[in-house]
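>>> the following comprises the amino acid sequence and a computationally predicted model.
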Amino acid sequence: MLWQKGRRSDNVVSASGGGARRFGGGPGLGIGGIVVVVLISWALGKNPLEVLSLLMQDGGGPAPQTQTQQAPAQTQTTEFVRAVLGSTEDVWQQIYASKGGQYQVPRLVLFQGGVNSACGSASSAVGPFYCPGDQQVYLDTSFFDDLSNRFKASGDFARAYVIAHEVGHHVQNLMGVMRKTEELRRQGAPMEGAAGLSVRQELQADCFAGVWAHQAQRQLQWLEQGDVESALAAATAIGDDKLQKQSRGHVVPDSFTHGSSAQRVRWFRLGLERGDVNLCDTFGTQQL
């Protein structure tokens, strides 16, 4: 991926100051730690998401919305993140303008180990995430190492897909999708499961990531041989079925939160091949 061709965004910052912290003040949960938590939760008949949510509260007290932010150090990784985020800004601004709207760009926060956001405290174990409360994407760049080493999805375009997916959640937030999903959850609509609202929301973010990839390629012609395969490998590696098979030996579709590998690949590929936001209606289809 010739990411150097991309315009650098000015909306990438680093978290700093005393606000950044890890779970319980200790060394924090790594990928192995989160797997242990999930396995113990299942053994006790608990919902792993609820257990992880409790851990993320860091003792139960309210977390500060954010900590001091500053310009990131100029490394190859931060330059890559700035280039990808800059491309998402250009693509979504163009899409919004074509519909007579104005895109509100998000900020991307780089952190190490742990971070505070308007959504609470989180460690790097939760992976990249988007917080609608402050409209910021949070990324511990060590996740890129996990993507290559644990998930066997190496390559710059695989990393770009991860960023674009989280930006996809920001687009959902701007569109009111996340608010509507939360309203339906409060009314008792199922969030988990192979066709749950959480899965539909995540798959739409995958499709939006594909739309970005399609439009960015038209603008920059920056993809090289093998790039698409690396992104599809990433989508495959983080499917619920594959992760459950690795952690517990079998698959439980009723507990899906992000979609199966096949679903994630399908929706990302749809956005990538067609580049049409209107095709990303995962909430209005029976067949995911």
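Here it is on my side, so go on. Numbers count the residues shown, from 1 in each chain.

>>> going by C-alpha atoms from here, please, whenever you check contacts or count neighbours.
Will do.

>>> spatially central, which residue of this protein would that be?
What sits nearest the mean C-alpha location of the chain, by Cα atoms, centre = their mean, is E166, with 3.7 Å.

>>> next, the buried residues of the host helix or strand of it.
If you go by DSSP states H and E, E166 is part of helix 156-175. Within helix 156-175, the residues scored as buried using 16 or more other Cα atoms under 10 Å are 156-174.

>>> show me what it is packed against.
helix 76-98, strand 129-131, strand 136-139, helix 197-220, helix 227-237 (3 or more Cα pairs under 8 Å, 6 or more residues apart in numbering; DSSP states H and E).

>>> for these, give me TSV that also has mean neighbour count and distance to A63.
Shown next, in TSV, are those (neighbours: other Cα atoms under 10 Å; distance: least, Cα to Cα, whole Å):
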stretch	mean neighbour count	distance to A63
helix 76-98	19	27
strand 129-131	21	13
strand 136-139	24	15
helix 197-220	25	24
helix 227-237	21	31
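
>>> could these go into TSV alongside distance to Q187?
Below are the helices and strands packed on helix 156-175 laid out as TSV (distance: least, Cα to Cα, whole Å):
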stretch	distance to Q187
helix 76-98	31
strand 129-131	22
strand 136-139	27
helix 197-220	12
helix 227-237	31
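
>>> of all the ones you listed, which one is nearest N11?
Across the helices and strands packed on helix 156-175, the minimum distance to N11, taken as Cα to Cα, is reached by helix 76-98, at 7.7 Å.

>>> from Q225, how far out is the closest residue to D276 other than its chain neighbours?
With Cα to Cα, 6 or more residues apart in numbering as the criterion, D276 has its nearest non-adjacent residue at 6.2 Å, and that residue is V211. Distance, V211 to Q225, using Cα to Cα, to the nearest Å: 19 Å.

>>> ditto for Q187
47 Å.

>>> also L232?
Distance from L232 to Q225, by Cα to Cα: 13 Å.

>>> try L288
For L288 relative to Q225 (Cα to Cα), the value is 29 Å.

>>> tell me which of these two has more neighbours.
L288 (18 against 8; other Cα atoms under 10 Å).

>>> try this one next to it:
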Amino acid sequence: MRWKGRRGSSNVEDRRGMGGKTLVGGGIGGIVILLIVTLLGGDPGAILNNIGITGSDTTTPYEETKQEEELADFVSVVLADTEEVWTEQFRQQGLVYEEPTLVLYTDSVQSACGAAGSSVGPFYCPGDQKLYIDLSFYDELQKRFDAPGDFAMAYVIAHEVGHHVQTLLGTTDEIMPLREQLSETEFNKYQVRFELQADYYAGVWAHHAQGMDLLEEGDLEEALNAASAVGDDSIQKQSQGYVVPESFTHGTSKQRKRWFYKGFESGSIDGGDTFNASDL
């Protein structure tokens, strides 16, 4: 992705080095469960509020490495690009786009959705309309999920921004109350469609990024590979050796790739109605 030397967003809040309350209990098994449920969007508040939390807020000096400095600049530029694209897309709909804030943190963070450790992966909290990311996830994406490349990370950010789009359009308020009305298995079906719509919106952003001549050779493949790598079936196979389809909350690798690519081809906000799609 062509990003160096370009404008970054002013909506970045740097909390790195600020020790917040941390998650306890569950060991590596608990971490894996959290990762499966909340990776790339989910609803961390519903889970985190039921987990033991301990620790106290402390602030320690934070010295970023050169790699972290570059990553921080990169995510800021990607966020700025999403702001430009979605401001125009909302304008075409006769709406006003409200820009979200991206919070950089290390180890743990407090959000309106609860306290979260970096093991949950990047997430968006509708309660404060902020995206949260520990930049160490970039290494996780490359090493654990075998999804290298800067545009793989750009996809992650664009997906979380997709959840912000859903919040602004009222989709989040329509879907999340169903959690209290349906069984877990039935609600999971809605959750999958909710996540696939965020993948579609990420693809819409990538479409316009290509139109701005920001993509380089191989970027699209990096994003599709990342979408596939974080499919429920791929994560469950990696973490436990088998899949439980009724527990899926984000969609299969095939579905995530399909909806991202559908958004990439369309470039229009109007084509992302995953809730009425007969074939996911």
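Nice, thanks for sending it over. Note that this is a predicted model, so its numbers are computed, not measured.

>>> TM-score them against each other, please.
Their TM-score after superposition, calculated using TM-score structural alignment, normalised by the length of the second structure, is reported as 0.86; 266 aligned residues with a Cα RMSD of 3.0 Å.

>>> does D156 of the first structure touch Q4 like I think?
No. Counting by Cα atoms under 8 Å, D156 of the first structure sits too far from Q4 to count as a contact (11.1 Å).

>>> tell me which stretches of the stretch 1-150 of the first structure form helices.
Per DSSP state H, counting those that start in this stretch, the stretch 1-150 of the first structure carries helices over the ranges 31-43, 48-56, 76-98, 142-149.

>>> redo those as CSV? Include distance to G239 of the first structure.
Converted to CSV, those look like this (distance: least, Cα to Cα, whole Å):
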stretch, distance to G239 of the first structure
helix 31-43, 15
helix 48-56, 16
helix 76-98, 23
helix 142-149, 13
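
>>> now which residue in the second structure aligns to L139 of the first structure?
L139 of the first structure maps onto I133 in the second structure, with residues paired by TM-score structural alignment.

>>> please look at that match and G121 and confirm they touch.
Yes. Counting by Cα under 8 Å, G121 is a contact partner of I133 of the second structure at 7.0 Å.

>>> now stretch 3-19 of the first structure: buried residues?
Buried, per 16+ other Cα under 10 Å, within stretch 3-19 of the first structure: W3, G6, R7, R8, S9, N11, V12, V13, S14, A15, S16, G19.

>>> now stretch 36-52 of the first structure
With the criterion 16+ other Cα under 10 Å, stretch 36-52 of the first structure contains buried residues V37, V38, L39, S41, P48, L52.

>>> can you pull the contacts of the last one?
By Cα atoms under 8 Å, 6 or more residues apart in numbering, the contact list for L52 of the first structure reads V37.

>>> distance of it relative to C207 of the first structure?
L52 of the first structure sits 27 Å away from C207 of the first structure, going by Cα to Cα.

>>> correct me, but D150 of the second structure touches M1?
Yes. Using Cα under 8 Å, D150 of the second structure makes contact with M1 at a distance of 6.7 Å.

>>> overlap of the contact sets of these two?
Common neighbours of D150 of the second structure and M1 (criterion: Cα under 8 Å, 6+ apart): D219.

>>> leaving out chain neighbours, which residue sits closest to whichever residue in the first structure pairs up with T106 of the second structure?
Alignment note: T106 of the second structure maps to Q112 in the first structure; criterion TM-score structural alignment. The shortest distance from Q112 of the first structure to any non-neighbouring residue, by Cα to Cα, 6+ apart, is to D140 (5.4 Å).

>>> buried stuff in stretch 134-141 of the second structure?
D134, L135, S136, F137, Y138, L141.

>>> CSV for those residues, including distance to D270 of the second structure?
Formatted as CSV, these follow (distance: Cα to Cα, whole Å):
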residue, distance to D270 of the second structure
D134, 32
L135, 32
S136, 34
F137, 31
Y138, 31
L141, 30
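
>>> what lines up against H163 of the second structure once you look at the first structure?
In the first structure, the residue paired with H163 of the second structure is H169, using TM-score structural alignment.

>>> so who does the closest residue to its match other than its chain neighbours touch?
Nearest non-adjacent residue to H169 of the first structure, counting by Cα to Cα, 6+ apart: A205, 5.6 Å away. A205 of the first structure makes contact with H165, E166, V167, G168, H169, Q172 under the criterion Cα under 8 Å, 6+ apart.

>>> what does S260 of the first structure give?
A194, T236, G239, D240, D241, K242.

>>> and with 6 Å instead?
G239, D240, D241 (Cα atoms under 6 Å, 6 or more residues apart in numbering).

>>> alignment lookup: it to the second structure.
In the second structure, S260 of the first structure lands on T252 (TM-score structural alignment).

>>> from G231 of the second structure, how far off is that match?
Taking Cα to Cα, one finds T252 of the second structure at 4 Å from G231 of the second structure.
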